[in-house]
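Engineer: I'd like to go over a predicted model; first the sequence, then the structure.
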Amino acid sequence: RAVMGYRLSFDAPSAYQTGLALRQAIWKKDDARWPACGIPDAFYTDHGSDFTSARMEQVAAQLSMKLIFSQVGRPRGRGKIERFFRSVREMVLPGLSGYIPRVKRSYRSARKKQQRKMAMAGRTERQASLTLAQFDAHFRKWVLESYHHRRQRRIQGQPVERWQQGKWLPRLPEQQAELDLLLLREVKSRQVHQEGIFFQGYRYMDTALAGHVGTAVVMYYDPLDLTSVSVYAKKGHGEEERFLCVAHCQELGDQAVSLKELTQARNAQRKQLHARLDESQRVVKQTGASPAAIAGVTISSDAGLENKGAKGSVSRLKPPAFMAHISAEFLPEEEVSV
């Protein structure tokens, strides 16, 4: 019953989202508290379009993983997953700020009660109680520190103990690069500069790129975590792509920022910038001062939004300024991919 991996997202279920959950489930975790890993021999699922797609069939074939679809009225293998979702509903969600239980009879009264609480706190329903990153941290802590160490009757022990008692070697790819090529989204050719690789206005660097300055490479990235990208040498005729490195973005550090959050936050920042410029133009008409001197900002097509310092130096806004507030009352169980 150990949790091997999961995916939290506001995006609709898809073969790609399922693939990302598989990627986390299969590869070894950096956290020593999470030993579960390996390619499963069988993958039990229902007949959702994200599981029955040609993409999932390709993934299963390349991983030598058997896809087993549940039959109508006989949901073989799915009872454990449904029981896990129930544990999430009962043990995780009720303790989160802004959560409203899905109980038909009491839903309306519970919603009104929650609205009153939010009004007293000066918030509206459109203002998020938690960001997706905050919920992910809360959920992961529950999995690793509570769920994995809670004794379960059917397995006669704790999930993490039973996993460690198995004394078997998980089936793993030779290197993580194989999973990247199979499961991550591809970005078309990127040029290697002396400063590194630029993507979405951020610079990604690794020492291995020094010998490839001026050449084109292929990048693979996780749209929910832009802190690093996998870089491969482009394949020639009859050749396979060759793994070069995992390049990291120092500006983002270890703070996972998704492509969607980055885009939303930049749009919000641009709106604020245009509002300031409009205000500066109004002041210009009254005082005759320079708009740039009043606004103190410049716009870069490559880096997005930039801020000029007192001495004219240019520096990007730090990642926390790009963190978007996610408007949601609660995260229903359908958004937890296991």
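Structural biologist: Cool, got the structure. Numbers count the residues shown, from 1 in each chain.
Engineer: Could you use CA atoms for every contact and neighbour count after this?
Structural biologist: Will do.
Engineer: Looking at the chain, which helix is longest?
Structural biologist: Secondary structure of the chain per DSSP state H: the longest helix is helix 259-287.
Engineer: Can you tell me which helices and strands it packs against?
Structural biologist: helix 291-295, strand 304-308 (3 or more C-alpha pairs under 8 Å, 6 or more residues apart in numbering; DSSP states H and E).
Engineer: List the buried residues of that helix.
Structural biologist: 259, 261-266, 269, 273, 276-277, 280-281 (16 or more other C-alpha atoms under 10 Å).
Engineer: picking that back up, what about the helices and strands packed on helix 259-287, which gets the closest to Met118?
Structural biologist: strand 304-308 (32.9 Å; C-alpha to C-alpha).
Engineer: Against which helices or strands is the closest one packed?
Structural biologist: So strand 304-308, by 3+ C-alpha pairs under 8 Å, 6+ apart, packs with helix 259-287, strand 297-300, strand 314-316.
Engineer: Please dump the buried residues of helix 259-287 into JSON lines; it should also carry distance to Phe135 for every row.
Structural biologist: What follows is the buried residues of helix 259-287, written out as JSON lines (distance: C-alpha to C-alpha, whole Å):
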{"residue": "Leu259", "distance to Phe135": "18"}
{"residue": "Glu261", "distance to Phe135": "15"}
{"residue": "Leu262", "distance to Phe135": "18"}
{"residue": "Thr263", "distance to Phe135": "20"}
{"residue": "Gln264", "distance to Phe135": "19"}
{"residue": "Ala265", "distance to Phe135": "19"}
{"residue": "Arg266", "distance to Phe135": "22"}
{"residue": "Gln269", "distance to Phe135": "24"}
{"residue": "Leu273", "distance to Phe135": "30"}
{"residue": "Arg276", "distance to Phe135": "33"}
{"residue": "Leu277", "distance to Phe135": "36"}
{"residue": "Ser280", "distance to Phe135": "40"}
{"residue": "Gln281", "distance to Phe135": "42"}
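Engineer: also this one, for the comparison:
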Amino acid sequence: MGCIFRLRRGRTLARPPVPPTPEPRPPGKAAGRAASPPPRPRPRPRQTSPPAPRAPLLAVGRASLRSGQGQTPPSALYGGPIASIYAPLAAKPGRSAAHLLVASSIHHAHQPVLSFFCSFRQSGRPAVPCQPPPLCPCQHSLALRRPSLSAILVSTCPGGKTMSKSEERRTEIALFRYTLIIPLIRGEYSPRGKEKLRQKIAAGHYDIPHSSRRSVSASALARWERLYRERGFDGLKPRSRRDKGQTRAISLDTLDRAEALKREQPFRSARSIINILSLDQTNPVPEEHIAPRTLRRQLSRRGATAAQLLVEQRPKPYRRFERTHFGDLWQGDAMDGPYLPDPANPDRQRQVYLFAFLDDHSRLAPHTQFYWNEQLPRMENCLKRAILRHGRPLAIYVDRAKIYVSKHLDTICATLGIQRILGTPYYPEGRGKIERFFQFVQSDFLPELAQSSVVTLPQLNESLLASIEVVYHRKLHSETGQAPLERFRQDPAPATRPADPEDLRQAFLHRAERKVYQTATISFKGNRYTVPTYLRGKRVELRYDPFDLTRLEVWFNDTFLQLAEPEEIVTTTHPDVEPDPVSAPSPDTGLDYLALLRTERERLLQEQLDTIHFTQLDSSNPKENENDDRSQ
């Protein structure tokens, strides 16, 4: 049974009203009997008050606020600190009552808001609250349970920082001790009754935090009171171990040798270090067994983890870098996107992901697009579209995610003459340009989705493209002093190279080997295809687009033979590639910001088309054109 706290404001308030006496029972057979001597009353060891009727609970986390029916709330009765506690509880049911109570009792000690009610457990009987001490008027109690304290102590740490587990435990124990000595500190006892009150508190049974004991001694209460008067709330916290921060399972000599091995190679694991020390027969370690977890913890305290060592070794200060021309370097990365209604299940929200490539010189985005997942074919599709629009760059700069270190991407880059540069682990500073672009998407584009009619993936991509071309490409960049589109157009010698559409299509095709059956057929991902009969029993190479398995190229000895004829098509996409769900048409809800951007983009495209003279595109001889004009 946990301790029960009563809220009060001062000591001069009246005691709580006595509950009404229950109505007498109707007379029965015993009413007509002769008067008999009353039964001998049982001795009552303590004066107890009848338990109040259960009242509805207002849930506030793990603690709860009891408010009796027909009673005035504490905020109206007492105001002051009581109102400061009751009002937030009623306004925000998710806030812990214990949190507010503790904060008020610790940080507003000059306005006492707590009075102690101990509860004790009799053998074979439920716990009954003791008779309240005098000068305790409030009938609205806050029941503090120990499991709720650990959740609220983290947020009561000075400075708003998160406590460590050991400090949280010490604070929880100190809080429990503080609740026991409140009557002793406030002087809530009769003259020469302090020792009697101390014995009364010590006779109770409590749920003591982090302890199997159920009671405390009177001498402990006296010691806690003395420590609180001398050192305040911190005096109630248990003392820390004298050897705190020192290792007992590993000797200092062994730990020094382990630290030297870690600093020699920062990526060396704790298990490898233990194996090296155990195999070194020239200087054996005294420990028979060293737990890797213990060694990792001690190395972390010494600042010898891989991340800490790399921070010390990385060169500082960093220098800004920027390529000379458009297409010298494209930075690529992915970002988590918003949630959209799943076309396959409209009642379910599904997250989309953004792939983007950004030019290092101009900050222009060759192509960005949202997809339903972060798989390799999606990234390849984004890169392919960027090359189709602006040509092949000299190099791309990406991180070491799984999709960027794949062999297929390496093959694509080698085929197209593109250098793939992988970022160094623990060095994110080199990709700051594309992270800044993602910041524009998160701050200027995504917030507008809540007020728009975008509900499908095609609408989202169309709105993103409009936002980039109308806003981002025309906005002045703080670093370059120019808009990305203006800087791109003023580049005298772009480094991008044109790409032949057929060569580009071949470069992005996936490849797989299959053996031809004696029936001159092959099976691939559940589908069956027909091939020439002279290939029976031979292994052929299949080149395919993972998004379209109806078209399968058959190659033999690096020579293209023909397209495989579909015989039985079960699936049109590769199993590793989730097909794009069919989106339902969205309702027409009127104009919004993203719709205006799409309209503006169409207007800009039309202006560009109006400046092009299509009749002169194929004119190789001006005289012939003049003759054609005259003939018309």
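Structural biologist: All right, it came through fine. This is a predicted model, so every value here is computed, not measured.
Engineer: Report the TM-score for the pair.
Structural biologist: Superposed pair, TM-score by TM-score structural alignment, normalised by the length of structure 1: 0.46. Supporting alignment: 182 aligned residues with a C-alpha RMSD of 3.6 Å.
Engineer: ok, back up a step: out of the helices and strands packed on helix 259-287 of structure 1, which is the most enclosed?
Structural biologist: strand 304-308 (a mean of 17; mean count of other C-alpha atoms under 10 Å).
Engineer: relative to strand 304-308, how tilted is the longest helix of structure 1?
Structural biologist: 50 degrees (axes from the mean of the first three to the mean of the last three C-alpha atoms, to 10 degrees).
Engineer: Nearest spatial neighbour of Ala177 of structure 1, chain-adjacent residues omitted?
Structural biologist: Spatial nearest neighbour of Ala177 of structure 1, excluding adjacent residues (C-alpha to C-alpha, 6 or more residues apart in numbering): Phe243 at 6.5 Å.
Engineer: so what does the strand or helix carrying that neighbour touch, helix or strand wise?
Structural biologist: Remark: Phe243 of structure 1 resides in strand 242-248, with elements defined by DSSP states H and E. With contacts taken as 3+ C-alpha pairs under 8 Å, 6+ apart, strand 242-248 of structure 1 sits against strand 225-233.
Engineer: ok, back up a step: give me the angle between the longest helix of structure 1 and strand 225-233.
Structural biologist: Using the same axes, to 10 degrees: helix 259-287 of structure 1 against strand 225-233 is 110 degrees.
Engineer: circling back: what's near enough to touch the residue nearest to Ala177 of structure 1?
Structural biologist: Residues counted as contacts of Phe243 of structure 1 (C-alpha atoms under 8 Å, 6 or more residues apart in numbering) are 177, 230-233.
Engineer: measure it to Gln264 of structure 1 for me?
Structural biologist: With distances taken as C-alpha to C-alpha, to the nearest Å, Phe243 of structure 1 is found 32 Å from Gln264 of structure 1.
Engineer: Report all helices and strands that whichever strand or helix holds Glu225 of structure 2 contacts.
Structural biologist: Taking DSSP H and E as the definition, Glu225 of structure 2 sits inside helix 218-231. The contact analysis (3+ C-alpha pairs under 8 Å, 6+ apart) places helix 218-231 of structure 2 against helix 165-186, helix 194-202.
Engineer: Which one of those lies nearest to Arg598 of structure 2?
Structural biologist: Taking C-alpha to C-alpha, helix 165-186 is the member of these nearest to Arg598 of structure 2, at 53.0 Å.
Engineer: residue ranges of the helices in the stretch 101-250 of structure 1, please?
Structural biologist: Ranges of helices in the stretch 101-250 of structure 1, per DSSP state H, counting those that start in this stretch, are 104-120, 132-145, 159-165, 176-183.
Engineer: closest one to Val336 of structure 1 among those helices?
Structural biologist: helix 132-145 (9.8 Å).
Engineer: between the closest one and helix 259-287, what angle do the directions make?
Structural biologist: Using the same axes, to 10 degrees: helix 132-145 of structure 1 against helix 259-287 is 150 degrees.
Engineer: In helix 132-145 of structure 1, which residues are buried?
Structural biologist: Buried, per 16+ other C-alpha under 10 Å, within helix 132-145 of structure 1: 132-133, 135-136, 139, 142-144.
Engineer: for stretch 382-389 of structure 2, same thing?
Structural biologist: 382-384, 386-388.
Engineer: Which members of those are positioned in helices?
Structural biologist: 382-384, 386-388.
Engineer: Most widely separated two among those?
Structural biologist: Cys382 and Leu388 (10.0 Å).
Engineer: Which one of the helices and strands packed on helix 218-231 of structure 2 lies nearest to Arg271 of structure 2?
Structural biologist: helix 165-186 (26.1 Å).
Engineer: what inclination does the closest one have with respect to helix 218-231?
Structural biologist: 100 degrees.
Engineer: measure Gln369 of structure 2 to Cys413 of structure 2 for me?
Structural biologist: Distance from Gln369 of structure 2 to Cys413 of structure 2, by C-alpha to C-alpha: 20 Å.
Engineer: Neighbour count for the two, which is higher?
Structural biologist: Gln369 (23 against 20; other C-alpha atoms under 10 Å).
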